[in-house]
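S.K.: I would like the atomic coordinates for the input below:
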Amino acid sequence: MSDAAVPLLQVPLHALHVELGARMVPFAGYAMPVQYPAGLMAEHNHTRAAAGLFDVSHMGQLRLVGPDAAAAFETLMPVDVIDLGVGKQRYGLLLNDEGGIIDDLMFVNRGHDIFVIVNGACKAGDMAHIQALIGSRCEVIPMPDQALFALQGPQAAAALQRLVPGVEKLVFMTGGAFNWQGTDLYITRSGYTGEDGFEISVPGDRAEPLARALLAQPEVRPIGLGARNSLRLEAGMCLYGNDIDTTTTPVEASLNWAIQKVRRTGGARAGGFPGAERVLGQLDGTVPLTRKRVGLIAQERVPVREHVELQNTSGRAIGQTTSGLLGPSANQPIAIGYVEPEYAAVGTPVVAMVRGKPVPMTVSAMPFVPNRYFRG
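M.R.: The predicted structure is shown next:
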């Protein structure tokens, strides 16, 4: 059977998306809303100004349960899991034996379990990988019946606290259990847009009533995958499969900040994760880097998309872009890409070859638009 013949899975909000006029597209094996009638630009701008509701129920949710869960999970990633406080959230990276990124994920210490959210396209593989490597040390419990929403934007807290009082007390990268009309929710103050906002795990059979209640708030509009992509790119965040994959290490991807000190040097918990020799060697300079992820801004108003060759000013190929578009809020063409390390310094001029035409670009710091997380 060809891929085209495989029926797409449906998220719990499928009928609501259709009712709202969404254009549905295949994504990670699901039919997902790429945009609604207002269009990508209006959705992007509304999220930056007010609050946007994203259905991200295609993503994978799982629980790790047992007294050894944190120590076991820590063996899969170059990340501090053991010392993460109850109610605190962290960004993590599952690595293969070469230090390549199997997936990036978010996880929360909920006290009674570790709650993990992985990417939709990777979830089956991730769960099999986690089960195979640490399933003997803790219970690995998939949560296929849970839906997941992201409510993002500067007015997200005002809208959500009307329905779920107390949620406004959360700060960036923390989470808590809440209740809405008898439905148990788990909410974190986090997201993928660079804005303040929340991610809400809700039982699938209660997803539509909650979504309708959120959309009834004056600040909130539905937002599709198109604007989700433009928002995350302006925030300088990686898209798995584009900007990071199994051939990319965290250091090449400029994700050194995600590797806590306790996992880096000396000490009993340094290393001990897949690919540690290569990753730690790249960190301390004993293993040379051949490329580095950078932000790029075009000096002409020409969109530079993914898979565009990057050259130095002498015309030699030095890398390529992995994501790119005309940033609606940045109001200029922006991109993420990989270049040889000597071209990675902010301010370095490079040239993108867009359909044979040279477009001058400059290596830029990220994010391209200032983050507005609520840190209390």
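S.K.: going by C-alpha atoms from here, please, whenever you check contacts or count neighbours.
M.R.: Will do.
S.K.: now do the end-to-end distance for stretch 305-318.
M.R.: 17 Å (C-alpha to C-alpha, to the nearest Å).
S.K.: using the three-state scheme, assign the most centrally placed residue in the chain.
M.R.: Nearest to the geometric centre of the chain sits Tyr192, at 5.4 Å (C-alpha atoms, centre = their mean). Using DSSP: H, G, I helix; E, B strand; the rest coil, the structure places Tyr192 in coil.
S.K.: same question for Phe54.
M.R.: strand.
S.K.: surely Gly194 meets Met366?
M.R.: No: Gly194 lies out of contact with Met366 (C-alpha atoms under 8 Å); the separation is 11.0 Å.
S.K.: which neighbours do these two share?
M.R.: Ala235 (C-alpha atoms under 8 Å, 6 or more residues apart in numbering).
S.K.: which of these two has more residues huddled nearby?
M.R.: Ranked by neighbour count (other C-alpha atoms under 10 Å), Gly194 and Met366 place Gly194 first, with 24 against 18.
S.K.: so what's that one up against?
M.R.: Contacts of Gly194 (C-alpha under 8 Å, 6+ apart): 231-232, 234-235, 370-373.
S.K.: surely Phe54 is in contact with Pro222?
M.R.: Yes: Phe54 lies in contact with Pro222 (C-alpha under 8 Å); the separation is 6.3 Å.
S.K.: check contacts around the residue nearest to the centre of the chain.
M.R.: Tyr192 neighbours (C-alpha under 8 Å, 6+ apart): 228, 231-232, 235, 237.
S.K.: most neighbours of all the residues you listed, which one?
M.R.: Busiest of those [other C-alpha under 10 Å] is Leu231, holding 25 neighbours.
S.K.: ok but it is inside a helix, no?
M.R.: Yes: the assignment for Leu231 is a helix, going by three-state DSSP.
S.K.: please enumerate the helices of this structure.
M.R.: Remark: helices assigned in the chain by DSSP state H are 14-19, 40-49, 69-74, 123-134, 156-163, 207-215, 225-234, 276-284.
S.K.: here is a second sequence; please produce its structure as well for comparison:
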Amino acid sequence: MPLDGWHRAAGARMVPFAGYAMPIQYPDGIIAEHEWTRTHAGLFDVSHMGQLTVGGTGAAAALEALLPADLQALAPGRMRYSLLLNDSGGVIDDLIVTNVSEGEPTYFLVVNGATKDGDIAHLRTHLPAGVVLTPLPELALLALQGPEAALVLDRVFPGIATELGFMEATSRLLGEVPVRIFRSGYTGEDGFELSLPAVDAVTLADRLMAEEEVRPIGLGARDSLRLEAGLPLYGHDLDIDVDPVTAGLAFAITKARRADGGFPGAGRINALLRDGAPMRRVGLVLEGRMAAREGSPVFAGEEQVGRVTSGGFSPTLGHPIALAFVDTAHIAPGTALFAEVRGKRLPATVARPPFVPHRYYRKGEA
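M.R.: Down below sits the predicted model:
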């Protein structure tokens, strides 16, 4: 990781993650980091994520054969959340696609760190000749998240706060260093992700940390923030055995693609969209202080009706929350269920994520 020494010098506790040593927290601790990001601006190192481009003649159509996104309608500088699917409609990975075309069609993909090698292999196998896949391991990726992120980044890249709305991207120079800037993130807060050469990552990190609103944030707070935001984590809430409808991600299948199909698993997925899925991903709000973790069974009376996929204590709300797959007969908000933790059944109430409202910046909104 390009910032490994930088993290250690800042007092980070490092842990193995996706084949890397990653900072799980800094000396102030996870709750303090979580609260700082909710009120100021947190700096995350997400350089373990995979970055790659797909370009050349027919790139949009080629990607549409693998993703349920309408990429041919995606304008330059626009971003879209999408899903890499297998033939049965299972999720190989979730990812962000950005149209970075300047002439020839080119799409910039950010994929999960733990799955990037498999994603690249899958894409190489299925993309036709003439469409060029280029992995970009020489790039780092930083995320600046929180209500003061735009204020801070506007000092570094003047005008960026008004130029970009949520899910829009552009490129700027930091001195002579090219930086690709995306208004996106994984915390539910307004924020930006910044892709640049790894050799220059320390320079940008130091520049951002020079602002009083910014503190470094580790993986622990990243996870609690994304859980409060109701955002699924691949390998926990998503995997190859989970389809987009069950996962509550039907929004990622655009209207045009539902009509024309042409993506892996389209027949099965359209049937689930029409008839409903047997289970759905929901939120659970638990009483007390004990959190239900991944794998905890969920009960309605004496009948097991689901399982927790992600869970933890919410620093913002002051009680435990979880994401779970639950039989559709029990998914109405307000439904009373139980999550079993260490042999004890804890009262849980179905809720519709996000648990903490998103605060993305969209142009034209107050």
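S.K.: follow-up on the earlier one: tell me the one of the contacts of Gly194 of the first structure nearest Ala352 of the first structure?
M.R.: Proximity of these to Ala352 of the first structure (C-alpha to C-alpha) peaks at Glu234, which lies at 18.7 Å.
S.K.: what count of nearby residues applies to that closest one?
M.R.: Neighbour number of Glu234 of the first structure under other C-alpha under 10 Å is 27.
S.K.: residue in the first structure matching Phe192 of the second structure?
M.R.: Here Phe192 of the second structure is matched to Phe198 in the first structure, going by TM-score structural alignment.
S.K.: wait, isn't that match in contact with Leu185?
M.R.: No: using C-alpha under 8 Å, Phe198 of the first structure is not in contact with Leu185; the gap is 11.7 Å.
S.K.: looking at the two, which is more packed in?
M.R.: Phe198 (29 against 19).
S.K.: contacting residues around Leu85 of the second structure?
M.R.: 66-67, 91-93, 240, 263-265.
S.K.: against the second structure, where does the longest strand seen in the first structure fall?
M.R.: Ranked by residue count, the top strand of the first structure under DSSP state E comes out as strand 317-327. Aligning strand 317-327 of the first structure against the second structure (TM-score structural alignment) gives residues 304-314.
S.K.: with stretch 227-236 of the first structure instead?
M.R.: Taking TM-score structural alignment, stretch 227-236 of the first structure hits residues 221-230 over in the second structure.
S.K.: now do the strands in the stretch 51-200 of the second structure.
M.R.: 79-85, 91-99, 106-111, 132-135, 139-145, 169-174, 177-182, 191-197 (DSSP state E, counting those that start in this stretch).
S.K.: what residue of the second structure matches up with Asp245 of the first structure?
M.R.: With TM-score structural alignment as the criterion, Asp245 of the first structure matches Asp239.
S.K.: now do that match against Ser88 of the second structure, distance only.
M.R.: Counting by C-alpha to C-alpha - Asp239 of the second structure and Ser88 of the second structure are separated by 12 Å.
S.K.: now do Arg257 of the second structure
M.R.: Counting by C-alpha to C-alpha, the gap from Arg257 of the second structure to Ser88 of the second structure is 16 Å.
S.K.: of those two, who's got more company?
M.R.: Comparing Arg257 of the second structure with Ser88 by other C-alpha under 10 Å, the one with more neighbours is Arg257, at 19 against 16.
S.K.: the first structure: which residue goes with that one?
M.R.: Per TM-score structural alignment, Arg257 of the second structure is aligned with Arg263.
S.K.: which residues does the equivalent of Val351 of the first structure over in the second structure contact?
M.R.: Using TM-score structural alignment, the partner of Val351 of the first structure in the second structure is Phe338. The neighbours of Phe338 of the second structure, taking C-alpha under 8 Å, 6+ apart as the test, are 298-301, 345-349.
S.K.: which one (most neighbours) among the residues you listed?
M.R.: Val298 (28 neighbours).
S.K.: quick check: that residue touching Gly306?
M.R.: Yes: Val298 of the second structure is within contact range of Gly306, at 4.8 Å (criterion: C-alpha under 8 Å).
S.K.: hey, what's in contact with both of the two?
M.R.: Looking at what touches both Val298 of the second structure and Gly306 (by C-alpha under 8 Å, 6+ apart), the common residues are Val326.
S.K.: residue range for stretch 137-149 of the second structure in the first structure?
M.R.: Using TM-score structural alignment, stretch 137-149 of the second structure pairs with 144-156 in the first structure.
S.K.: that stretch: which residues count as buried?
M.R.: Of all the residues in stretch 144-156 of the first structure, those buried under the rule 16 or more other C-alpha atoms under 10 Å are 146-156.
S.K.: is it possible to get TSV of these that adds distance to Arg291 of the first structure?
M.R.: Putting these into TSV (distance: C-alpha to C-alpha, whole Å) gives the following:
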residue	distance to Arg291 of the first structure
Gln146	39
Ala147	37
Leu148	35
Phe149	35
Ala150	33
Leu151	35
Gln152	33
Gly153	34
Pro154	36
Gln155	39
Ala156	38
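S.K.: can you tell me which two in the residues you listed are farthest apart?
M.R.: Gln146 and Pro154 (25.9 Å).
S.K.: please identify the most buried of the strands of the stretch 51-200 of the second structure.
M.R.: Each of the strands of the stretch 51-200 of the second structure was scored by mean neighbour count; the highest is strand 139-145, a mean of 26, by mean count of other C-alpha atoms under 10 Å.
S.K.: what's the mean deviation for that strand versus the first structure?
M.R.: Its matched residues in the first structure lie on average 0.3 Å from strand 139-145 of the second structure after superposition (mean C-alpha distance after the TM-score superposition for the first structure).
S.K.: elements contacting that strand?
M.R.: strand 41-45, strand 191-197 (3 or more C-alpha pairs under 8 Å, 6 or more residues apart in numbering; DSSP states H and E).
S.K.: who's in contact with the longest one?
M.R.: Which is strand 191-197 of the second structure. By C-alpha under 8 Å, 6+ apart, strand 191-197 of the second structure touches 138-147, 149-150, 177-185, 360.
S.K.: swap in stretch 234-243 of the second structure?
M.R.: So stretch 234-243 of the second structure is contacted by 85-86, 89-94, 112, 232, 247, 269, 294, 309-310, 323-324 (C-alpha under 8 Å, 6+ apart).
S.K.: show the buried residues in those.
M.R.: 85-86, 89-94, 112, 232, 247, 269, 294, 309-310, 323-324.
S.K.: measure stretch 68-78 of the second structure end to end?
M.R.: 16 Å.
S.K.: what of stretch 131-144 of the first structure?
M.R.: Span of stretch 131-144 of the first structure from end to end, C-alpha to C-alpha: 16 Å.
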